[in-house]
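Student: The sequence and its predicted three-dimensional model are supplied below.
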Amino acid sequence: MTSTIDRLHKLLNLGSKLFSELSLNEVTFKATPKKWSKKEILGHLIDSAINNLQRFTEIQFEPKPYTIKPYNQNGLVIANDYQNSELSELVNIWLALNHRISKLMALQTKATLNYEITLGDGTISDLKFLMDDYVDHMEHHIKQIQTINS
């Protein structure tokens, strides 16, 4: 789990740096009305952190296999109005949630990392997969933020 936590910290540092260097036009630019801006991608990462923090916590005491409940990604981005939110607030929320997640990751044992989960498609996996996948998902979106043209 140490390598996953290290990757998470590197992505948080990179994301913080990126958002501190981008202009308001760069973070709010939308290629099309249906495409997310960089700020909305950050909002999506906040929603992902909220949902996964709940999952990573609940699996500790819920019956196994723990069933992953999907969430409406587009609906949450719209409902939270990330496009019109203060960037510094979003960055701070994202960092705080992920520092909590990294602490929770560090508390896991070999036994807890093997807790079974059922994914939305019925596939059975484990908590370690879910935590690794969370960081992979974040990495995908940080790369997307780096490459989206404004």
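Tutor: Structure's in. What do you need?

Student: alpha carbons only for contacts and neighbour counts from here, please
Tutor: Will do.

Student: So which residues of the chain form helices?
Tutor: In the chain, the helices defined using DSSP state H lie at 2-21, 24-28, 38-58, 73-79, 87-106, 110-113, 127-147.

Student: Structure two is appended below for comparative analysis:
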Amino acid sequence: MNKTVYKLEGLINKGLEYISQSSETEWVQKPSPNKWSKKEILGHLIDSGINNLQRFTEIQTANKPYKIRQYKQDDLVKVNDYQHAALKEIANFWEAINNRICCVIKLQTEETLNYKIEISDGEISDLRFLMTDYVDHLEHHLNQII
């Protein structure tokens, strides 16, 4: 999982560098009324981080296979009103949650990485997949922002 940790650390640095060099104005512009602004995408990444950190830690003591609970991503972005939040606040939150996720990933062993998860309707995978998929998802959305 070292590769996943290095990738996540690199993405955090890349995101923070972009945030520090960009204006608030570009963060609130929406490509269309139905699309998220960059700020809302970052907020979605916070929500994803919160949900996945909970998954990564709960699986340690839960019955296996651990059942993934879905979350309503559009509703969370609206309820948290990321569009009107201060960019510095949500950038700090995004950085903090992902630094914590890095720490949790580093703590995993071969045994824990093989813990079984049920993604949906009986589809079984493992914690390794879930952690790698989280980082890939973050990369996808960070590329949308940048």
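Tutor: That came through, no problem. Only a predicted model underlies this, so the values are computations on that prediction, with no experimental measurement involved.

Student: sorry, back to before: please work out which of the helices of the first structure is packed deepest.
Tutor: Sort the helices of the first structure by mean neighbour count, taking mean count of other CA atoms under 10 Å, and helix 38-58 sits at the top with a mean of 20.

Student: what packs against that helix?
Tutor: helix 24-28, helix 73-79, helix 87-106, helix 127-147 (3 or more CA pairs under 8 Å, 6 or more residues apart in numbering; DSSP states H and E).

Student: Distance to residue 114 of the first structure for those - can I get that in JSON lines?
Tutor: Shown next, in JSON lines, are those (distance: least, CA to CA, whole Å):
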{"stretch": "helix 24-28", "distance to residue 114 of the first structure": "39"}
{"stretch": "helix 73-79", "distance to residue 114 of the first structure": "27"}
{"stretch": "helix 87-106", "distance to residue 114 of the first structure": "13"}
{"stretch": "helix 127-147", "distance to residue 114 of the first structure": "6"}
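
Student: Out of these, which gets nearest to residue 35 of the first structure?
Tutor: Closest to residue 35 of the first structure of these, according to CA to CA: helix 73-79, at 10.1 Å.

Student: what does that closest one contact?
Tutor: By CA atoms under 8 Å, 6 or more residues apart in numbering, the residues outside helix 73-79 of the first structure that reach it are 40, 43, 44, 47.

Student: can you rerun that using 10 Å?
Tutor: 34, 36, 39-48, 81-83 (CA atoms under 10 Å, 6 or more residues apart in numbering).

Student: Between these, which sits nearest residue 92 of the first structure?
Tutor: Distance to residue 92 of the first structure across the contacts of helix 73-79 of the first structure (CA to CA) is lowest for residue 46, with 10.0 Å.

Student: And the equivalent of that closest one over in the second structure, how far from residue 113 of the second structure?
Tutor: Mapped onto the second structure by TM-score structural alignment, residue 46 of the first structure lines up with residue 46. As judged by CA to CA, to the nearest Å, residue 46 of the second structure and residue 113 of the second structure stand 23 Å apart.

Student: do the same with residue 138 of the second structure
Tutor: 20 Å.

Student: now do residue 21 of the second structure
Tutor: 37 Å.

Student: ok, now residue 120 of the second structure?
Tutor: Distance of residue 120 of the second structure to residue 113 of the second structure, given as CA to CA: 19 Å.

Student: got the contact list for stretch 105-118 of the first structure?
Tutor: Residues outside stretch 105-118 of the first structure that contact it (CA under 10 Å, 6+ apart): 1-2, 4-5, 53, 55-57, 59-60, 63-69, 99-101, 123-131.

Student: which residues sit in contact with residue 48 of the first structure?
Tutor: Counting by CA under 10 Å, 6+ apart, the residues that residue 48 of the first structure touches are 42, 54, 71, 73, 76, 94, 97, 134, 137, 138.

Student: try residue 136 of the first structure
Tutor: Counting by CA under 10 Å, 6+ apart, residue 136 of the first structure touches 4, 7, 8, 130, 142.

Student: want to throw the residues you listed into CSV with distance to residue 14 of the first structure?
Tutor: Shown next, in CSV, are the contacts of residue 136 of the first structure (distance: CA to CA, whole Å):
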residue, distance to residue 14 of the first structure
4, 15
7, 10
8, 10
130, 22
142, 8
